[in-house]
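**Q** Predicted structure and sequence below. I'll ask about it afterward.
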Amino acid sequence: MTRFRPCIDLHDGKVKQIVGSTLQDIGAGPKENFVSDQSAAWFAHRYREDGLTGGHVIMLGGGNEEVALQALEAFPGGLQIGGGIKAVNALKYLEAGASHVIVTSAIFDADGKFNERELETIAEVVGRDRLVLDLSCKAHEGGWRVAMNRWQLLTDLKVDEAAFRRLSPYCAEFLIHAVDVEGKCEGIDEDLVVHLAGWCGLPMTYAGGARSLEDLKLVDRLSDGKIDVTIGSALDIFGGSGVKYEECVAFNRRVG
């Protein structure tokens, strides 16, 4: 059965909800849907109290490491962490309490070319069972391609069945942000969800566009319960009006 997975997105040291497609290295900052007065550790503690395991902390750019580590300390073993994770620093986050590290950009070169040797290195350092691969993607030429560097650079890696066959031996799970709809609360990418469910047998979390509890149920139906869902900007604890956090907690308790 599909489950709700929580998130803590960090930007400039604060918990935020942003429109993913507006992230960039220079120029105007991203479009922010919500900036919390609460700390990352506060959210982590709440997830712990409500038994919501498997959520992710994402560090969007610099200035987030200290608060991210505080979140991991508040919920040891309950959160995954991503954002700037490489072979040289991954163990630090696992030792700080992360259940898994999430990797994207480190397995590509600066031009977005997939580097399988680097993936092998990271998998050897952390172990397959503690590695999550983030294949967050944008629509491209009738399919999808992985996007990196704050989702601004399209890589050479297509998101398709062949990619999952190639990558699955290295990791325990996949995380997929549908970048084109991320943060917009306009509905999920149904076509992507259907394809993901057919392409991959490993645990997977989808994020992007969910605007109601019905979207959680929709992913359950479209994926035959294979794919979990993160809801961000629509959630009331992130300033949204589409989904009540307590409804998501109750949903997970019903599915067990």
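**A** Structure's in. What do you need?

**Q** CA atoms for contacts and neighbours, from now on please.
**A** Fine.

**Q** can you give me the strands in the stretch 151-256 of the chain?
**A** 153-158, 173-177, 204-207, 227-230 (DSSP state E, counting those that start in this stretch).

**Q** For residue 186, find the nearest of those.
**A** strand 204-207 (12.4 Å; C-alpha to C-alpha).

**Q** contact partners of that closest one?
**A** 5, 173-178, 182, 193, 226-231 (C-alpha atoms under 8 Å, 6 or more residues apart in numbering).

**Q** hang on, the earlier thing: mean neighbour count and distance to residue 93 added to the strands of the stretch 151-256 of the chain, as CSV?
**A** Output for the strands of the stretch 151-256 of the chain, formatted as CSV (neighbours: other C-alpha atoms under 10 Å; distance: least, C-alpha to C-alpha, whole Å):
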stretch, mean neighbour count, distance to residue 93
strand 153-158, 18, 26
strand 173-177, 22, 17
strand 204-207, 23, 20
strand 227-230, 24, 22
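
**Q** need the ones you listed in TSV with distance to residue 104, can you?
**A** Putting those into TSV (distance: least, C-alpha to C-alpha, whole Å) gives the following:
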stretch	distance to residue 104
strand 153-158	11
strand 173-177	10
strand 204-207	15
strand 227-230	18
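
**Q** Select, out of these, the one closest to residue 134.
**A** strand 173-177 (4.6 Å).

**Q** Show me which of the contacts of strand 204-207 is closest to residue 247.
**A** Using C-alpha to C-alpha, the contacts of strand 204-207 come closest to residue 247 at residue 231, 11.7 Å.

**Q** How about the closest one: what's its closest non-neighbour residue?
**A** With sequence-adjacent residues excluded and distances taken as C-alpha to C-alpha, 6 or more residues apart in numbering, residue 231 is closest to residue 210, at 5.7 Å.

**Q** measure the one you found to residue 238 for me?
**A** 13 Å (C-alpha to C-alpha, to the nearest Å).

**Q** Looking at these two now, which is surrounded by more residues?
**A** residue 210 (30 against 21; other C-alpha atoms under 10 Å).

**Q** residue farthest from the centroid of this structure?
**A** Most distant residue from the mean C-alpha position of the chain: residue 27, 24.7 Å away (C-alpha atoms, centre = their mean).

**Q** Does that one belong to a helix, a strand or coil?
**A** Under the three-state scheme (DSSP: H, G, I helix; E, B strand; the rest coil), residue 27 adopts coil.

**Q** In addition, the following structure is provided for comparison:
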Amino acid sequence: MKRVPISLSLTMSTPRHSVFRPCIDLHDGKVKQIVGGTLSDTAPEGLKTNFVARQSAGEFARMYKEHNLEGGHVIKLGPGNDDAAKEALAAWPGGLQIGGGINETNAKEWLDAGASKVIVTSSLFPNAKFSLEKLKTISSAVGKERLVIDLSCRRRGSKWLVAMNKWQDITDIEVCKESLDLFSEYCSEFLIHAADVEGLCKGIDEALVQKLGEWVRIPTTYAGGAKAIDDLNLVDKLSGGRVDLTYGSSLDIFGGTKVKFEELVERNARDPSNRT
């Protein structure tokens, strides 16, 4: 039987601590770290890239497998990434989630390719309007336990609104307790990028993380702005251990100088909530 880390299988009522979740962001077939707010179909010349890896997506997947860092996500940012994504999934079948262009017609293909779960956003928001019918359809097609909903968002005043299409288009859904309660009826996890701070290495959106800790009832991963290993402790404190953290551009395996991958591996390994 496949071993599932306790941190991913516990109910939210069980005491736990926030842990590090790995990622593989793909752009033009390569592993990259990009400033999220600069992604654009209409102005590609404005794209700001922090890092382009020499290693393949499969090499990153094998590294995560070696350290048993399950629950990470592979995100395809635009076209030209399918081969790299499938390489990563083949390198660690059942160890990674996949997102980017996933819908009810191709989700099974990606699960068959080795994804533990599929991650969806844009397919739930035709014309940037939420469709409960679309959500019910894909949840039924893959099963609630194999569905992750990406509710990555941009801040507008005192609210966070879900952003789709590489975070370019603002939808009609606010990230709040009511929306998270609704979505959690149809999925097993949330992935939430704070798009406004993604890739900037200037700190997490503390207010959002604190609110997520109050609102979520299922496992949730936050990404955006993490710049120090202490940010994992901060997320743990702000969310009451209900939210996990992904590091990107600050991490040494992605060319960063602020956070060491090995330290995060050690942090996860000694955390009682991440042991079977």
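**A** Cool, the structure landed. Quick caveat, the model's predicted, so the values are computed rather than measured.

**Q** Any idea what the TM-score is?
**A** In this superposition the chains share a TM-score of 0.99, using TM-score structural alignment, normalised by the length of the first structure; 255 aligned residues with a C-alpha RMSD of 0.7 Å.

**Q** could you pull out the helices for the stretch 1-150 of the second structure?
**A** 6-9, 57-66, 82-91, 107-112, 132-142 (DSSP state H, counting those that start in this stretch).

**Q** any idea how far residue 144 of the second structure is from the aligned partner of residue 155 of the first structure in the second structure?
**A** The equivalent of residue 155 of the first structure in the second structure is residue 171 (alignment by TM-score structural alignment). Residue 171 of the second structure sits 23 Å away from residue 144 of the second structure, taking C-alpha to C-alpha as the criterion.

**Q** just residue 270 of the second structure next, same as before
**A** With C-alpha to C-alpha as the criterion, residue 270 of the second structure and residue 144 of the second structure are 30 Å apart.

**Q** Check residue 95 of the second structure too.
**A** 18 Å.

**Q** How about residue 240 of the second structure?
**A** 25 Å.

**Q** quick one: contacts for the equivalent of residue 234 of the first structure over in the second structure?
**A** Aligned counterpart of residue 234 of the first structure in the second structure: residue 250 (TM-score structural alignment). The neighbours of residue 250 of the second structure, taking C-alpha under 8 Å, 6+ apart as the test, are 201, 226, 227, 228, 256, 257, 258, 259.

**Q** Out of those residues, grab the one that's most surrounded.
**A** Ranking the contacts of residue 250 of the second structure using other C-alpha under 10 Å puts residue 226 first, with 29 neighbours.

**Q** Now which residue in the first structure aligns to that one?
**A** Applying TM-score structural alignment, one finds that residue 226 of the second structure aligns to residue 210 in the first structure.

**Q** Tell me the one of the contacts of strand 204-207 of the first structure nearest residue 49 of the first structure?
**A** Distance ranking of the contacts of strand 204-207 of the first structure against residue 49 of the first structure, using C-alpha to C-alpha, places residue 5 first at 14.1 Å.

**Q** And for the closest one, the neighbour number?
**A** For residue 5 of the first structure, using other C-alpha under 10 Å, the count is 23.

**Q** so what's it up against?
**A** Applying C-alpha under 8 Å, 6+ apart, the residues near residue 5 of the first structure are 52, 53, 54, 55, 56, 205, 228, 229, 230, 231.

**Q** Go ahead and flag the most central residue of the second structure.
**A** Closest-to-mean residue, the second structure, C-alpha atoms, centre = their mean: residue 191 / 4.2 Å.

**Q** if I look at it, how far off is residue 171 of the second structure?
**A** The value you get for residue 191 of the second structure to residue 171 of the second structure, if C-alpha to C-alpha is used, is 16 Å.

**Q** same question, residue 137 of the second structure
**A** Taken as C-alpha to C-alpha, the span from residue 137 of the second structure to residue 171 of the second structure is 19 Å.

**Q** counterpart of residue 82 of the first structure in the second structure?
**A** In the second structure, residue 82 of the first structure lands on residue 99 (TM-score structural alignment).

**Q** Surely that match is in contact with residue 120?
**A** Yes. In this structure, residue 99 of the second structure is within contact of residue 120 by C-alpha atoms under 8 Å, at 6.1 Å.

**Q** if I line the two up, what does residue 69 of the second structure land on in the first structure?
**A** Checking TM-score structural alignment: residue 69 of the second structure goes with residue 52.

**Q** oh, I was asking about residue 269 of the second structure
**A** In the first structure, residue 269 of the second structure lands on residue 253 (TM-score structural alignment).

**Q** And for residue 130 of the second structure?
**A** Under TM-score structural alignment, residue 130 of the second structure pairs with residue 114 in the first structure.

**Q** so residue 161 of the second structure, which of the three states?
**A** strand.

**Q** Excluding sequence neighbours, find me the nearest residue to it.
**A** residue 174 (4.4 Å).

**Q** For that neighbour, list the residues it contacts.
**A** 159, 160, 161, 162.

**Q** just to revisit the earlier point, can you tell me how far the match of residue 155 of the first structure sits from residue 158 of the second structure?
**A** Counting by C-alpha to C-alpha, the gap between residue 171 of the second structure and residue 158 of the second structure amounts to 16 Å.

**Q** now do residue 197 of the second structure
**A** 16 Å.

**Q** Looking at residue 95 and residue 144 of the second structure, which one has more neighbours?
**A** residue 95 (25 against 18).

**Q** if we can go back for a sec, just the buried ones from the contacts of residue 174 of the second structure?
**A** Buried members of those, scored by 16 or more other C-alpha atoms under 10 Å, are 160, 161, 162.

**Q** This completes my enquiry, with thanks.
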